[in-house]
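In: Based on what follows, work out the 3D shape:
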Amino acid sequence: MKVLVIGPGGREHAIVRSLLADPNVSEVHAAPGNAGISKLVPTHAVDASDPDAVAALASRLTVDLVVVGPEAPLAAGVSDAVRAAGIPVFGPSMAAAQLEASKAFAKEVMAEAGVPTAMAKVAGNAEEAADALDTFGAPYVVKDDGLAAGKGVVVTNNRDEALAHAQSCFDAGGTVVIEEFLDGPEVSVFVLCDGRDTVALSPAQDFKRIFDNDEGPNTGGMGAYTPLDWAPEGLVQEVIDRVAQPTVNQMAHRGTPFVGVLFVGLALTSRGTRVIEFNVRFGDPETQAVLARLKTPLGGLLMAAAKGELDKVQPLRWSKESAVAVVVAAENYPGSPRTGDRIRGLKKVEAIEGVHVIHAGTKLDAEGKVVSAGGRVLAVVALGTDLVEARERAYDGVELVQLEGGQFRTDIGGKAARGEIKVTTPGAAPATTKAKA
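Out: You can find the predicted model right below:
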């Protein structure tokens, strides 16, 4: 099987790495890729969000499968163009990608499918926004209705700040979705979909804020870990039964079948499991940690989804180890990140047992040296016998990365490793679920 992976980031590097480990995958290409991906497979300088260009490249390479990584190409209709060229593609159509491209659309589908989620109102002007904020009260949750790469959400107790974020979205010609605040720990679950059937991957938890203790502005994600030993028993089946399968059924009923990854962002609230949002692609950096543990060959899974054959897939196999991914970001991220700096120490990082580096915002300079080229520069991913060991290895690796102005969180997976994650069963008092680690 020959596979083309579309995208430039860490998620795509992790996907390429897993595909290369699949004995049934003979060749992998990437477009446009990054410095890390280019050391593994041929890369092609194609605009990932240009449907015709991607379809032409896939045809020229005579690939058997195209895997679309980021959300922007999906929203632009890249999958539609590739399918029209007669090539199987893992990634939803432009119409189905509206589950991420429009939060208002996602809320509509969830309501039709009976999916448990936060109460919400759509606002198109300051007066409507103010009314919605007052309806739900603090903490205020204001989301840009369109694609914002994980950074279009503001959660604050300051009403003026919430209104200001809404106004910035209106000024840009958009609308906002204002929701009730959901308490409890957050969980990410990736569900593979073939338009009819669903298969869930191992849950993960990511860290959105830039600073320790969940302080500072939202980012695309500063780290993740898996598995979640503190998660309630039966959570994955609940996500399939109450969220993913009803959503896939509803999308098929609408005539826009969903093929690809339904990324379900959840809050385990005192009132039960609630969906925070949907994304329509693998999450970053959760993918880096989740795929590090996946033992089932990835290429076969993605092809089964693309061809509508997930019902033939055997139960997934997973490593018993824990995985932790810690993102190293550029100076001034998530604002205007500094780029162009040399990155040193990567070979030393990968010399640590159970550790590898996933490139995200990197490129090769004129001398062939790896330099920073984006906000989230790379992730150090570590496997360990438990979460404690995986964290130690990951942070040992992070300490060896030399990037001027580089920043990272020191608390990825920390509370879970100490057994401090609290899950509240509806109708019961909060209880601390001790992690096995």
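
In: Please make it C-alpha for all contacts and neighbour counts, starting now.
Out: Noted.

In: I'd like to know how far Ile87 sits from Ser59.
Out: 8 Å (C-alpha to C-alpha, to the nearest Å).

In: Between those two, which is the more surrounded one?
Out: Legend: neighbour count by other C-alpha atoms under 10 Å for Ile87 and Ser59, higher for Ile87 (19 against 15).

In: what's the helix or strand for Ala323?
Out: Taking DSSP states H and E as the definition, Ala323 sits inside strand 322-329.

In: what's the following helix or strand after that strand?
Out: helix 346-350.

In: Now do the buried residues in the helix or strand following that following helix.
Out: Remark: after helix 346-350, the chain's next helix or strand is strand 355-359, criterion DSSP H and E. Along strand 355-359, these residues count as buried under the neighbour rule (16 or more other C-alpha atoms under 10 Å): Val355, His356, Val357, Ile358, His359.

In: Val115: which of these is nearest?
Out: Ile358 (34.3 Å; C-alpha to C-alpha).

In: List the residues that contact that closest one.
Out: Gly10, His13, Ala14, Gly36, Gln288, Leu378, Ala379, Val380, Val381 (C-alpha atoms under 8 Å, 6 or more residues apart in numbering).

In: and if we set it to 7 Å?
Out: Listed by C-alpha atoms under 7 Å, 6 or more residues apart in numbering, the contact set of Ile358 reads Gly10, His13, Ala14, Gly36, Leu378, Ala379, Val380.

In: Which of those residues fall within helices?
Out: Under the assignment DSSP state H, those contribute Gly10, His13, Ala14, Gly36 to helices.

In: Who wins on neighbours among the residues you listed?
Out: Each of the ones in helices among the contacts of Ile358 was scored for neighbours by other C-alpha under 10 Å, and Gly10 scores highest at 31 neighbours.

In: Can you tell me the closest non-neighbouring residue to that one?
Out: Ala360 (4.0 Å; C-alpha to C-alpha, 6 or more residues apart in numbering).

In: Return the distance of that neighbour relative to Asp241.
Out: Following C-alpha to C-alpha, the distance that separates Ala360 from Asp241 is 34 Å.

In: Tell me which other helices or strands the lengthiest strand in the chain touches.
Out: The longest strand of the chain (DSSP state E) is strand 259-269. Counting by 3 or more C-alpha pairs under 7 Å, 6 or more residues apart in numbering; DSSP states H and E, the packing neighbours recorded for strand 259-269 are strand 186-194, strand 272-279, helix 298-306.

In: Let's see this one next, to set against the first:
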Amino acid sequence: MSKILVVGRGGREHALAWKLASSSKVQHVFVAPGNGGTALEKGVTNVEIEPMDFDGLTEFVRKEKIYLTVVGPEEPLVEGIVDFFSDQGLLCFGPSRDAARLEASKSFAKQFLKRHEIPTADFKVFETCEAAIEYVRKIEPPIVIKKDGLAAGKGVVIKESVKEAITAIEDLYRSPSEPVKRIVIEDFLEGEELSYIALVDGLKFRAFSTSQDYKRIYEGDRGPNTGGMGAYSPVSFVDELLEKKIVELIVKPTLKGMVEEGAAYRGFLYFGLMIDKKKNPHVVEYNCRFGDPETQPIMMRLESDLFGLLENTMEGRLDEMDLEFNPGTALTIVMASQGYPANYETGSIIKGTESVIDAKVFHSGTVLTGNRLLTSGGRVLGVTGLGTQFSDARTKAYDSIKKISFAGQQYRSDIGHMELKRIPK
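Out: A predicted model of the protein is given here:
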């Protein structure tokens, strides 16, 4: 039996640790640094090491004889944690620093898509505030503006007027805390978003079940982008023909392009897609890791041994395994702190999680202090229901949320509203 280390502190890492701990091949799972939920999870132990402390992580791996390290968040991947581990002969699951550029730089990703003729919105890259403003004065809104670099899922703004776009551009370039050096402005794509996540090893891949997340903070998909306010899996409009288009037009050309450019990809690869009215897929973004909160409903439905899948991938035997899923639906609703995604307070006492029996509560921004569970982040909990039908999963999740409380809590009441419209009356 093997020991596993999961790096990260969010809901994604809680879900991955929970799933890995269920494997008969796993002795124990450690999470660095983890959260209040992983602290309470059976077969899981938190370790007080930060994700960017590569020396501390490798020292712990050697001391505890960890077989495999699984990296959740993007920052350590982009900064080369996999390369750092590999140079020391340690197994670390995720893409190399070069491969992680797909997420690290929006301009690199868009230029990569263009080089390999992968469908995406037309775009332009700007190095200066003045050039960007001059350009937006000549185009029609909606105007999509992307920060070039990591932004925790919040680096995109869509503005409905040229005036609003100019203000957003000025804010990005003149931010006192994090001024940007480069932005991408691209055409607005109409359609419905889809998360398509694959387990990748070079040209080999296995796709996880489809999912859809809800990025805007308010009901009706209004307000600023967040890291994600909810998600569900699977998505019913994805039929065999659409999935074939995704694979042939996007997934295979992406993997082939990375190999050709000397950065063969290994790890979880997230394709953020827009599906237009003719059911043609377009790439909105790449992420070099599992989506959050998509991880939560997907892990709830995954029946295959996640550890076995990762082990086979590391050994070059990914094509020997298939991914099997519960045929039902899983739906996650994120409970967030008041003020998120802007400024928010932490330290509020969370009550009622132990009374939830019809759903799984994955923790994102929590900390366990003594026997008290406190908020410690913007996104706090991901309450996840699993049911034979979409409506069953949704009801379980929303009914379970009513049992949980903390000061200033907020959540969307319409997660899955697009899927609800597709269900026959």
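
In: about what we covered before: neighbour count: Ala360 and Asp241 of the first structure, which is higher?
Out: Each of Ala360 of the first structure and Asp241 has its neighbours counted (other C-alpha under 10 Å); Ala360 has more, 31 against 14.

In: number of nearby residues for the equivalent of Glu331 of the first structure over in the second structure?
Out: Residue pairing (TM-score structural alignment): Glu331 of the first structure is matched to Gln338 of the second structure. When neighbours are defined as other C-alpha under 10 Å, Gln338 of the second structure has 19 of them.

In: and if you look at Val356 of the second structure?
Out: Counted with other C-alpha under 10 Å, residues neighbouring Val356 of the second structure total 18.

In: give the contact list for it.
Out: Ser400, Lys403.

In: can you rerun that using 6 Å?
Out: Ser400 (C-alpha atoms under 6 Å, 6 or more residues apart in numbering).

In: still on that earlier bit, columns distance to Asp311 of the first structure on top of the ones in helices among the contacts of Ile358 of the first structure, output as JSON lines?
Out: Formatted as JSON lines, these follow (distance: C-alpha to C-alpha, whole Å):
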{"residue": "Gly10", "distance to Asp311 of the first structure": "29"}
{"residue": "His13", "distance to Asp311 of the first structure": "28"}
{"residue": "Ala14", "distance to Asp311 of the first structure": "25"}
{"residue": "Gly36", "distance to Asp311 of the first structure": "34"}
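
In: just the residues you listed now: which is nearest Glu108 of the first structure?
Out: Gly10 (31.1 Å).

In: distance of that closest one from Ala138 of the first structure?
Out: Distance of Gly10 of the first structure to Ala138 of the first structure, computed by C-alpha to C-alpha: 35 Å.

In: What of Gly384 of the first structure?
Out: Distance, Gly384 of the first structure to Ala138 of the first structure, using C-alpha to C-alpha: 40 Å.

In: So between those two, which is more surrounded?
Out: Gly384 (20 against 16).

In: Excluding chain neighbours, what is closest to the more buried one?
Out: Distances taken as C-alpha to C-alpha, 6+ apart place Ala390 nearest to Gly384 of the first structure, at 4.1 Å, with adjacent residues excluded.

In: any idea what the one you found aligns with in the second structure?
Out: Counting by TM-score structural alignment, Ala390 of the first structure lines up with Ala393 in the second structure.

In: burial count for that match?
Out: Ala393 of the second structure has 23 nearby residues by other C-alpha under 10 Å.

In: Could you tell me which residues make contact with it?
Out: Ala393 of the second structure is in contact with Ala330, Leu331, Gly385, Leu386, Gly387, counting by C-alpha under 6 Å, 6+ apart.

In: contacting residues around the third one?
Out: Neighbouring residues of Gly385 of the second structure by C-alpha under 6 Å, 6+ apart: Ala330, Leu331, Ala359, Ala393, Lys396, Ala397.

In: show me what contacts Gly216 of the second structure?
Out: In this structure residue 216 of the second structure is Arg, not Gly. Contacts for Arg216 of the second structure were tallied using C-alpha under 6 Å, 6+ apart; they are Arg222, Gly223, Pro224, Asn225, Thr226.

In: The residue nearest to Gly384 of the first structure and Ala435 of the first structure, how far apart?
Out: From Ala390 of the first structure across to Ala435 of the first structure, the span is 14 Å (C-alpha to C-alpha).

In: Nearest spatial neighbour of the most centrally placed residue in the second structure, chain-adjacent residues omitted?
Out: By C-alpha atoms, centre = their mean, the second structure has its centre lying nearest to Gly291, at 1.6 Å. Leaving aside its chain neighbours, Gly291 of the second structure sits nearest to Tyr270 (6.7 Å; criterion: C-alpha to C-alpha, 6+ apart).

In: Looking at the first structure, name the residue matched to that neighbour.
Out: Mapped onto the first structure by TM-score structural alignment, Tyr270 of the second structure lines up with Phe263.

In: Assess the claim that its match and Ile276 are in contact.
Out: No. If you go by C-alpha atoms under 6 Å, Phe263 of the first structure and Ile276 don't touch, sitting 10.7 Å apart.

In: okay if I get the contacts of Ala393 of the second structure as JSON lines plus distance to Leu309 of the second structure?
Out: Formatted as JSON lines, these follow (distance: C-alpha to C-alpha, whole Å):
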{"residue": "Ala330", "distance to Leu309 of the second structure": "21"}
{"residue": "Leu331", "distance to Leu309 of the second structure": "23"}
{"residue": "Gly385", "distance to Leu309 of the second structure": "24"}
{"residue": "Leu386", "distance to Leu309 of the second structure": "22"}
{"residue": "Gly387", "distance to Leu309 of the second structure": "25"}
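
In: OK, contacts around Asp183 of the first structure?
Out: By C-alpha under 6 Å, 6+ apart, Asp183 of the first structure lies in contact with Thr269.

In: Am I right that it sits in a strand?
Out: No. Assessed with DSSP: H, G, I helix; E, B strand; the rest coil, Asp183 of the first structure is coil; it does not lie in a strand.

In: Can you tell me what it aligns to in the second structure?
Out: Under TM-score structural alignment, Asp183 of the first structure pairs with Glu190 in the second structure.

In: can you name the residues of the first structure that stretch 161-170 of the second structure overlays?
Out: Against the first structure, stretch 161-170 of the second structure falls on residues 158-167 (TM-score structural alignment).

In: now that stretch, how far from the chain's geometric center?
Out: Its chain's C-alpha centre and that of stretch 158-167 of the first structure lie 26 Å apart, by C-alpha atoms, centre = their mean, to the nearest Å.
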